[in-house]
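# Sequence and computational prediction follow.
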Amino acid sequence: MGNADLRDLASIREVAFEELEGSVVAVDAHNWLYRYLTTTVKWTNDDAYTTADGVEVANLIGVVQGLPKFFEHDLTPVMVFDGEMTDLKADEVAERREKRERAEKRQAAAAERGDAVEAARLSARTQRLTDTIQETTRELFALLDVPVVEAPAEGEAQCAHMAATGSVDHAGSEDYDTLLFGAPTTLRQLTSKGDPELMDLAATLADLELDREGLVDVAMLCGTDFNEGVRGIGPKTAVSAVREHGDLWAVLAARDASIPNAEAVRRFFLDPPVSDADVDPTIDPDVEAARAYVVDEWGIDAGEVDRGFERIRESQVQTGLDRWT
């Protein structure tokens, strides 16, 4: 969702990696990459990931730092990239652009006055997935044999569809939209230390005494990435209102309120553009070729990625041993 209201309603529990071994996870690639990208920028000297031509490819460090977590716990990531942006999201994208532009101005001011810490923090906020970052990320995934799926539209919707149809075991995202798009289970905190969280759709609906349509109605009343919510309605009030009145339309009528494009937004959550995808869970990364691509071709500081590549190599050996014992 556009806000975190659904966090208060969703059934979420911490799950041990041991319970997930052997699972295939459809990962919202933009969401996953952006989190590593901003972390890399925040804590790494930009000389380590900026080419002689001034092109920033912090994503290459982020990918190498982030993938070992999957491999070391015998998880197969399937990276799902966003497709065409829906018109419904245009307002949100414009708002993000404005925030980024404001952060860029503040970053320049911080750098000018010599505040390196503040400049680095703001630099992380201004990161975006450039064409170069998109292309080099896909190329690195190919060398590491990580499956990639191109979504027709929203990556979260495609992840949810793949989980719902059984082509993967779980969706993987920090956002809550996978719940609204119908993912039976979503793994969260895949970019954090410690065990992940598991968000369960069936348990959420049972706890709230709603069906999926009702959950979408609740989300829309609170506000999503695609619509503003109704003033004065928070998550608990929204649940009560949908239970009492039956659906979004009845709640809006009772409150003499409206949501622009409500029918289109609701339909988008319940029947989003998605495609079927066959996934081969067998991964055989070419670590040496991937390292040469990152270090030799793109000039990334070897000290920033060598440990990550070593972890990938070690995890593949260990996983192979485990499967033979």
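Nice, thanks for sending it over. Numbering: from 1, shown residues only.
# Only C-alpha atoms from now on, for both contacts and neighbour counts.
OK.
# so E104 touches S123, yeah?
Yes. In this structure, E104 is within contact of S123 by CA atoms under 8 Å, at 7.1 Å.
# Tell me which stretches of the stretch 1-150 of the chain form strands.
Using DSSP state E, counting those that start in this stretch, the strands of the stretch 1-150 of the chain run over 11-14, 24-28, 76-81, 148-150.
# For the longest one, which helices and strands make contact with it?
For strand 76-81, the contact count by 3 or more CA pairs under 8 Å, 6 or more residues apart in numbering; DSSP states H and E identifies strand 24-28, helix 29-43, strand 148-150, helix 155-165 as packing neighbours.
# looking at the ones you listed, which is closest to H73?
Nearest to H73 among the helices and strands packed on strand 76-81 is strand 24-28 (11.2 Å), distances taken as CA to CA.
# if we look at the closest one, which residues are touching it?
Contacts with strand 24-28, where a contact means CA atoms under 8 Å, 6 or more residues apart in numbering, come from 75-81, 155-156, 159, 162-163, 168-173, 281.
# Same check on stretch 189-209?
So stretch 189-209 is contacted by 9-17, 32, 35-36, 66, 69, 172-174, 179, 182-188, 211-212, 215, 239, 243 (CA under 8 Å, 6+ apart).
# Just the terminal-to-terminal distance for it.
From its first residue to its last, stretch 189-209 covers 27 Å (CA to CA, to the nearest Å).
# got the buried residues for it?
Across stretch 189-209, burial judged by 16 or more other CA atoms under 10 Å covers 189-191, 196-202, 204-205, 208.
# so which pair among those is furthest apart in space?
Among the buried residues of stretch 189-209, T191 and L208 lie farthest apart (CA to CA), at 28.6 Å.
# need the helices for the stretch 201-325 of the chain, in chain order.
201-208, 212-222, 235-245, 248-255, 262-270, 287-291, 302-324 (DSSP state H, counting those that start in this stretch).
# Below is an additional structure, to be compared with the one above:
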Amino acid sequence: MGNADLRSLAALEEVGFDEVAGSVVAVDAHNWLYRYLTTTVKFTAEDVYTTEAGEEVANLLGVVQGLPKFFEHDLVPVFVFDGGVTELKDDEVAERRAARERAEERKQDAEERGDAVAAARLEARTQRLTDVIHETTRELLRLLDVPIVEAPAEGEAQASYMAARGDVDYVGSEDYDTLLFGAPYTLRGLTSKGDPELMDLEATLAKHGLTREQLVDVAILCGTDFNEGISGIGPKTALSEIREHGDLWAVLDDRGVYIEHGDRIRELFLDPPVTDEYDFGTEISPDIDAARAYVTEEWEIPAEEVARGFERIESSVVQTGLDEWT
């Protein structure tokens, strides 16, 4: 379902950081990291995050720049990483790959005509989370003592499951699909400027008089990461149809249309592959010296590029007493 569609349905409100301070947040790592990766690449010279061997590790800059806001606002992040991609998402993955390839071609054209601004903007669109990015991100988080959970499939599904169990207080994601995965509360914009935005599942359901199953059905009618929507159906029409007919199947029968793998897509949201085999503490005792050496010496990021980020992490740990949390 398009972000705009789900946003138009979601119960959202701005909350102050003081209202969520002291909380544990399960962060959709792929979502968060990709956002910082593309932003870093867009606004940072390529030689800053490229090693002599040609490895690009803009992610290390993103982690050091993005983590401090959690600590400064007395939040413990638990990064939840994606596992395998479900086969039903193959089409979306293929489309994203094709979009990157198109952006790469346009970037090369921009470079050839000497348009550095356009080339820099398009460079951000060509980014993908490589094995090196995954490995170095996990190692940097380990050195900073930030908890990590490995999901069997979708990271946002695992994070939502952890929140629904009460093992974390919030999910942290820019995606709206956490509603469909059953996250009671999602915080958006955690590391953006200003205060975060709270998305409330129960308030969303009450607002529209829906069950969670019906909300998922509305999303499937509009289109999700796993399927295209029904032509001519947007969120308002989908809501009306589900209210009138009760569920996805009755709507499809009434319209005489079909959604391939509809039952499996519905199950992916309502009963996704998740694990309860995770264990993490909330004591944060980062090894700043080791983390700094890892970034600047092993991966050749100029020290001045990450100095302020590490200073903020070190200062916030002392100020908020994160290393004494239990």
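It's in. From a predicted model like this one, the values you see are computed outputs, not experimental measurements.
# overall similarity of the pair, as a TM-score.
Superposed pair, TM-score by TM-score structural alignment, normalised by the length of structure 1: 0.98. Supporting alignment: 324 aligned residues with a CA RMSD of 1.3 Å.
# ok, back up a step: please identify which of the helices of the stretch 201-325 of structure 1 is closest to S23 of structure 1.
S23 of structure 1 sits nearest to helix 302-324 of all the helices of the stretch 201-325 of structure 1, at 13.0 Å, using CA to CA.
# And the helices in the stretch 51-200 of structure 1?
In order along the chain, the stretch 51-200 of structure 1 carries the following helices (DSSP H, counting those that start in this stretch): 58-66, 68-72, 90-112, 116-125, 131-143, 155-165, 177-180.
# how about Y49 of structure 1, what does it touch?
Y49 of structure 1 touches E56, V57, A58, L60, I61, G299, I300, D301, counting by CA under 8 Å, 6+ apart.
# go with 10 Å
By CA atoms under 10 Å, 6 or more residues apart in numbering, Y49 of structure 1 lies in contact with 40-41, 55-61, 294-295, 298-301, 304.
# From the residues you listed, keep the buried residues only.
For the contacts of Y49 of structure 1, a neighbour count by 16+ other CA under 10 Å gives the buried set as 40-41, 56-61, 294-295, 298-301, 304.
# Mind telling me what T178 of structure 1 corresponds to in structure 2?
Here T178 of structure 1 is matched to T178 in structure 2, going by TM-score structural alignment.
# burial measure for that match, as a count.
Counted with other CA atoms under 10 Å, the neighbours of T178 of structure 2 add up to 25.
# And E324 of structure 2, by the same measure?
Neighbours of E324 of structure 2 under the rule other CA under 10 Å: 12.
# Hmm, it is touching P286, no?
No. E324 of structure 2 is beyond contact range of P286, at 11.8 Å (criterion: CA atoms under 10 Å).
# thinking again about what came up before, mind putting the helices of the stretch 51-200 of structure 1 into a markdown table with distance to Y49 of structure 1?
Converted to a markdown table, these look like this (distance: least, CA to CA, whole Å):
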| stretch | distance to Y49 of structure 1 |
| --- | --- |
| helix 58-66 | 5 |
| helix 68-72 | 20 |
| helix 90-112 | 19 |
| helix 116-125 | 14 |
| helix 131-143 | 11 |
| helix 155-165 | 27 |
| helix 177-180 | 32 |
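# quick one: which of those is nearest S315 of structure 1?
Judged by CA to CA, the one of the helices of the stretch 51-200 of structure 1 that comes nearest to S315 of structure 1 is helix 68-72, at 5.0 Å.
# That closest one vs structure 2, average offset?
Compared with structure 2 after the fit, helix 68-72 of structure 1 shows a mean deviation of 0.3 Å (mean CA distance after the TM-score superposition for structure 1).
# against structure 2, where does that helix fall?
Aligned by TM-score structural alignment, helix 68-72 of structure 1 corresponds to residues 68-72 of structure 2.
# list the contacts for R188 of structure 2?
Counted by CA under 10 Å, 6+ apart, R188 of structure 2 has contacts 12, 14, 171-176, 195-199.
# go on, D322 of structure 1?
D74, Q316.
# same thing with R212 of structure 1?
Contact partners of R212 of structure 1, counting by CA under 10 Å, 6+ apart, are L179, L180, F181, G182, L201, A202, T204, L205, V218, F269, L270.
# what's the answer for V239 of structure 1, then?
Taking CA under 10 Å, 6+ apart, we find V239 of structure 1 in contact with L9, L208, E209, L210, G214, L215, D217, V218, A219, L221, C222, I233.
# hang on, the first one packs against C222?
Yep, that's L9 of structure 1 we're talking about. No. Counting by CA under 10 Å, L9 of structure 1 stays clear of C222, with 11.7 Å between them.
# quick one on the thing from earlier: are any of the contacts of V239 of structure 1 buried, and which?
Applying 16+ other CA under 10 Å to the contacts of V239 of structure 1 flags L9, L208, L210, G214, L215, D217, V218, A219, L221, C222 as buried.
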